[in-house]
Every structure is written in C-alpha cells, then in structure tokens.
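Trainee: 3D, please:
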Amino acid sequence: MTETIVADAPVTPEPPTPTLRQPRLPRWAPLGLAAGSVLLGVGIGAVAGLESRIQWGLIAALLYIVLTAVVGGAVEGKRQAKDRLATSLIWVSFILAVIPLASLIWETIARGVKVLDGFFLTHSMNGVITMDEGGGIYHALIGTLEQVAIATLIAAPIGLLTAIYLVEYGTGKLSKAVTFFVDVMTGVPSIVAGLFVLSFWIIILDFGYSGFAGAMALAILMMPIVVRSTEEMLKLVPNELREASLALGVPKWKTILKVVLPTAVGGITTGIMLAVARVAGESAPILLLVFGSAQINANPFEGAQSSLPYYIYEQWANGNAPSYDRAWAAALVLIAFVMILNLVARGIARWKAPKH
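Mentor: Now for the predicted structure:
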C-alpha cells in the first residue's frame, strides 16, 4: 500500500485584531506640561531681557497651549488633540481671569489692614487733619448702609412688579416698550442717573443735597438689573405648576403669589443682592448728590452725607500717606460688605428653595 505524502501549505498570518483603545497621555501630563511651559517661559523671558513677569506668564501660557496640542496630537491622535487644545484654552483663560482678581484682593488686604481696627470703624473724620493719622469711616459706613437700603426699598418692588408684568401679563406693544426701555436703562452710565436726579430733585424741585437724593440715583441703576434677573427666574418656573394651580380654580394673581414667586424666590433674592452689590460701589452719583461730609449724619433726608465710595475717593485725592492708608482700609471694608451681601443672598436662596 502506497502512502501519499502531501506537502504542508504555507500558513498565511492573520491580520492583527483592531483595538478601540488608543494610547493616552498619563494623568500627570497636563501638570508636567504646565511646569515645563513655566520653566521655558521664564527662560525665554530672561534670555530676551523681558523684565515684566506678566510677559513671562503670557509666554508660558502660549507655550502650554502649543505643547498640549503638539504632544496630544503626537500621542493620542488628531481628534484627542483638539479636545486637549480646547481644554487648555479654557484653563488658561480661567487663570488669566483669576490672577487679576486674586492680585486685587491680596493688595487690598495687605494695604488695608494697616489701619483697620475697632477705632477706625467707630469714629468719623470730624476734626481730623487729613495729613495726620487717625479718623475712621463710621460716618461713611452709616451713609452707605442707609443709601443702599433706601435704594433697595425703591428699586426692588418696582423691578419685581415690572418683571411679573412682563412674564405673566405682558403682551402687545406696551410690554415691548417696557422691555426696550429696560434694555436702554441697563446701559445708562451712573453719572447720567446722577445728573437726572440733580436736575429734577435739586435744581427744579429745590431740595437740598442728601443721602436720599443719592439713593434715588442708585435705585435708577438697580431697577433694570432687578427686572432682568427676576424676569429670567420667573421664566424658569415650569408652566405645569401654573397650569395645575389654575386647573384647581386658583386665581392667576394668587397663583403668582403662592406658586410662582415661592418657586423662584431664591433666584430673585440673588438678583436683588447682585443689584445691591452693583450700586454699593458707585461714586459718581454720590459726588453729585450727597456732596460728602466729615461729620456723622444719620438722617438721609437732610444735609450732606458721606459714603464708602466717596470716602475712598476723598482720601485718595488728599495725596498723603495717612489718607492712602485710610482709603485702602475703606476699600477693604467695602469689599467685605459686598461679600457679606452675597453670602446672605446664598443663605436666603437655600432657605427659601422649594422642598421636594
């Protein structure tokens, strides 16, 4: 019996199985690229003879964006490189925005704590020579609190009712006209509001300079902010809540009062606090209408009155070291005042938020 021997056929290698996993940069890569960019930026700035650290930082930021795109494209591919590039642009923009803010806060704290103490907060500038040390901001603090409180009492109800009308009732030409004028008022400079109150309240009606006159100008600046923020918050309330209340036979005004406003009270409060913070640092209307005073005047309806923005301007204009220290301390108090307002707004928003 004869055996037939068949030669083995050549084996064709199978193609490699494609994988969905692409090579990725390690987690420490962004920090490493940032550190390398900083070193390169410092080196380039030093070699080029650039004395400004801001220029060094801008060079480092540009290098970080370029290195992130190049390294990401070489390792992870073109698609992932685009994502890395967009992320690096966002981070660089965020850092560029935060650095001036942090520098401002640090500079204000470093310079303001020199004279900021209990005496500074509880005494006025009455009888204090500008070139001498001493004095305080008690009179300006009282003026700011009273003027901002009166402006809020004027602007908040009017702005709230206007926003309710625009969202719940406004249709036709009247609502369009109101919306147009609110948009115009949003861009009105503070000095224009001060001139309007000056011409009407003081020149035409012949009332004197007072904290109330300044409060009216601040209220004009607050109203469009309150209207816009409240309007957006009311639009976020689901229509299903309104329809359910109306289906139960509840009148529309009661639905707004009991359903819509409690649901949006957090955002409304935050908007009002932002408006207060916006006008708390205004100085132009105060210069025109309140006129400033070194004495304590707790009556906002009669006589000249000071405020923190006016006090800062006045002390800085004196042009001497003690006045500069007082101006920085007053600026620190004003920043703390605005910060407290924002914290209070957040607390009220969380307290009044609807419970599920």
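
Trainee: only C-alpha atoms for contact and neighbour calcs from this point on.
Mentor: Noted.

Trainee: Quick check: nearest residue in space to the residue nearest the centre of the chain, chain neighbours excluded?
Mentor: Closest to where the C-alpha atoms of the chain average out (Cα atoms, centre = their mean) is Leu274, at 7.7 Å. Once flanking residues are discounted, Leu274 sits nearest to Asn342: 7.3 Å by Cα to Cα, 6 or more residues apart in numbering.

Trainee: And what about that neighbour, helix, strand or coil?
Mentor: Using DSSP: H, G, I helix; E, B strand; the rest coil, the secondary structure recorded for Asn342 is helix.

Trainee: The residue nearest to the centre of the chain looks like it's in a strand, true?
Mentor: No: under three-state DSSP, Leu274 sits outside any strand and is assigned helix.

Trainee: From Lys258, how far out is it?
Mentor: To Lys258, Leu274 is 24 Å away according to Cα to Cα, to the nearest Å.

Trainee: cool, Lys82 as well?
Mentor: Relative to Lys258, and taking Cα to Cα, Lys82 is found at 50 Å.

Trainee: Mind checking what helix or strand follows the helix or strand containing Ile90 in sequence?
Mentor: For Ile90, the host element (DSSP states H and E) is helix 78-112. Following helix 78-112 in sequence order, the next helix or strand is helix 118-122 (DSSP H and E).

Trainee: Let's compare: structure for the following, please.
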Amino acid sequence: MTLKARYARDAIIQVGVVLMTLVVVIPLLIIIFYVVMNGFTALNLEFFTMELGSPARAMQGRPAGLRHSIIGTIVIDLVALAMALPFGLATGIMMSEYPEHPFAPVARLMVSTLNGMPAVLMGLLAYALVVKNTGGFSALAGSVALAFVMIPIISRTTESVLMVTPWSLREAGLSLGLARWRVTVSLVLPAARAGVVTGVLIAFARAAGEAAPLLLTSFGNNYFSMDLRAPMDSLPQRLYSLAISPYRQWHSMGWGGAIILLLFVIVTFLVGRVVISRMEKRMNA
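Mentor: Below you'll find the predicted structure:
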C-alpha cells in the first residue's frame, strides 16, 4: 500500500469517527435546546419560592412553584447516597481485594444482577421492605430505593478502579508489616480516590433522574415537607405527574423542572471534576 493510500484511509476513518460522534452528540444537544426553549419562560421567582399546591390553584391561574420538589430531590438523593456509599465501597473492596473469599463471587453476581435490573424493580423492593412495614409512603423509602440503584454502580466502579491500581503499592505496604485491610484503607483507596469519586458521582447523577422507584415509595407531595417519615416530592416524579396533568400552567412548570434537573446533573459532574482535579494535584505534589 502506498503512502498516499494510507493517508486516504486514515482520513476516511477520521471522518467516520467524527460522524459517529456527531450521531451521539447532536441528539443530546437537540434535547438540551428543546428543554431550555420550552422551560425558560417558567423560571421566575415564584418557581423557586412557592409550592405547587392544589389543582384549584392551576385552574384559577394563580402562581405556583416547585420549591418543594427541588429541595425534596436534594434531600432524598443525599440520604440515599449516605446509605449506598458504605455498602457500595465495601462490596467493591471485597470483589477487588479479596477475590479468594467465598463470598466474592456471590457479591459479584448480585451486583451484576442489580446493575441490570430496571429501576422500577428497586422501587418494588423498597416498597416491600419499607413502605409495607412502616405503614405508608415516605421519603425514607424513596431513599432506600435510590440507594439500591446507586450500590451496584459504586461497587462496580470501585472494583474496576482498585483493580488497575498498581500491585506494587500493595506489596510495599505488606512488606512493611501492615495488615491487609490497613493496606487497602491507607494506601490503595487513597491512590484510587479520584476514580472512586467519579463512580460515586455517576451513581448520584443516575439516581437523581429516576422517577419510577419514587412513584412506589416517596409517592410525592404537592406541599413542602422535610419529614423523612412522610411523603416527599422530587423533581423526576413531579415531572411525570405534571406531564400527564390537564393544566397548561403545570405543563410549562414541568419544562422548567426539566431544566433544573438537567442543571442539577451538570453541576454535579462539574463539582466532581473540580474535586477530582484537586485530589490529583495533591497526589502529584
């Protein structure tokens, strides 16, 4: 093959790669543009300071907002993360650092199964474990459902990141007489913390957009509530209810809520990138 033919083949491959990338990027940009164009008019002071209230308010054209949904999303997701983080990290460490343990293959199978399950099944599981045993829907049940969504993602990411950490690091710690668990906690995890944080953020962002588990657990609330034992609203399930409502005002608010949810995910990743870059600078210093 001549040099000219090689250059031509390389150019064709580059064009093909660019076109395939555009096939992925363009639909995302269209979605973002469509959401922003439809929801921008709904973003006003009342949107961030008022509650949705009863349908009568929408029928009368009175102002309403999604303050309770925004705060509820943050509360439910943070509680879910607090539940999922220790279990996800422990499971990932088990699968990576203790592969010879009899429970490691079982944990890997369970994590793979959970990771492939539809999110609505996580809601059914939380409904059976929490809602039926506590006597009603609650924000706590919603957090449990989202924790089940987060755990397999955190576990898989932790396992993958720890697996690519140099084994020489472990050997150095063991040669100094450190216990195996001490080597993992003091040497391996700090070396892999940037990747672990990335996995945690991916799990958090994934759970933040889930509506199906919350429809079966936290149920939703048209009014503000900070009681974890009572129904609490969240943006994903509120967007669903607004979309199927018969009120034009609520449809507009739904588009506004979609913008907030989109920004919530974007800001989560941006903050994560800043944290990760600072971690990497400290490690390289």
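
Trainee: In structure 2, what residue corresponds to the residue nearest to Leu274 of structure 1?
Mentor: Matched by TM-score structural alignment, Asn342 of structure 1 corresponds to Phe269 in structure 2.

Trainee: thinking its match is in contact with Leu201, fair?
Mentor: Yes: using Cα atoms under 8 Å, Phe269 of structure 2 makes contact with Leu201 at a distance of 6.7 Å.

Trainee: Looking at those two, which one has more neighbours?
Mentor: Leu201 (22 against 17; other Cα atoms under 10 Å).

Trainee: Just to confirm, what residue in structure 1 is aligned with that one?
Mentor: By TM-score structural alignment, Leu201 of structure 2 lines up with Met273.

Trainee: State the distance from its match to Thr230 of structure 1.
Mentor: For Met273 of structure 1, the distance to Thr230 of structure 1 - Cα to Cα - is 12 Å.

Trainee: ok, which stretches of structure 1 are helices?
Mentor: 29-48, 53-76, 78-112, 118-122, 138-164, 173-186, 190-197, 211-235, 239-247, 252-255, 261-280, 284-289, 308-318, 321-352 (DSSP state H).

Trainee: Include distance to Ile203 of structure 1 when you put the ones you listed into CSV, please.
Mentor: Converted to CSV, the helices of structure 1 look like this (distance: least, Cα to Cα, whole Å):
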stretch, distance to Ile203 of structure 1
helix 29-48, 58
helix 53-76, 49
helix 78-112, 38
helix 118-122, 35
helix 138-164, 20
helix 173-186, 23
helix 190-197, 9
helix 211-235, 12
helix 239-247, 48
helix 252-255, 41
helix 261-280, 24
helix 284-289, 11
helix 308-318, 22
helix 321-352, 31
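
Trainee: Of the ones you listed, flag the one that's most buried.
Mentor: Of all the helices of structure 1, helix 211-235 has the most neighbours on average by mean count of other Cα atoms under 10 Å, namely a mean of 25.

Trainee: Which strands or helices does that helix pack on?
Mentor: Identification of packing neighbours for helix 211-235 of structure 1 by 3 or more Cα pairs under 8 Å, 6 or more residues apart in numbering; DSSP states H and E yields helix 138-164, helix 173-186, helix 190-197, helix 261-280, helix 284-289.

Trainee: so which of those helices comes closest to Ser210 of structure 1?
Mentor: Smallest distance to Ser210 of structure 1 across these (Cα to Cα): 6.6 Å, for helix 284-289.

Trainee: State the span of structure 2 onto which the closest one is aligned.
Mentor: Going by TM-score structural alignment: helix 284-289 of structure 1 matches residues 212-217.

Trainee: Kindly report the same for stretch 227-242 of structure 1.
Mentor: Under TM-score structural alignment, the match for stretch 227-242 of structure 1 is residues 155-170.

Trainee: Any idea how far apart the tips of the matching stretch sit?
Mentor: End-to-end distance for stretch 155-170 of structure 2: 20 Å, by Cα to Cα.

Trainee: got it, and stretch 162-178 of structure 2?
Mentor: End-to-end for stretch 162-178 of structure 2, by Cα to Cα: 18 Å.

Trainee: Same check on stretch 238-258 of structure 1?
Mentor: 14 Å.

Trainee: go on, stretch 213-221 of structure 2?
Mentor: Terminal-residue distance, stretch 213-221 of structure 2 (Cα to Cα): 15 Å.

Trainee: before we move on, back to that, could you give the angle of the helix holding Ile90 of structure 1 to helix 53-76?
Mentor: 160 degrees (axes from the mean of the first three to the mean of the last three Cα atoms, to 10 degrees).
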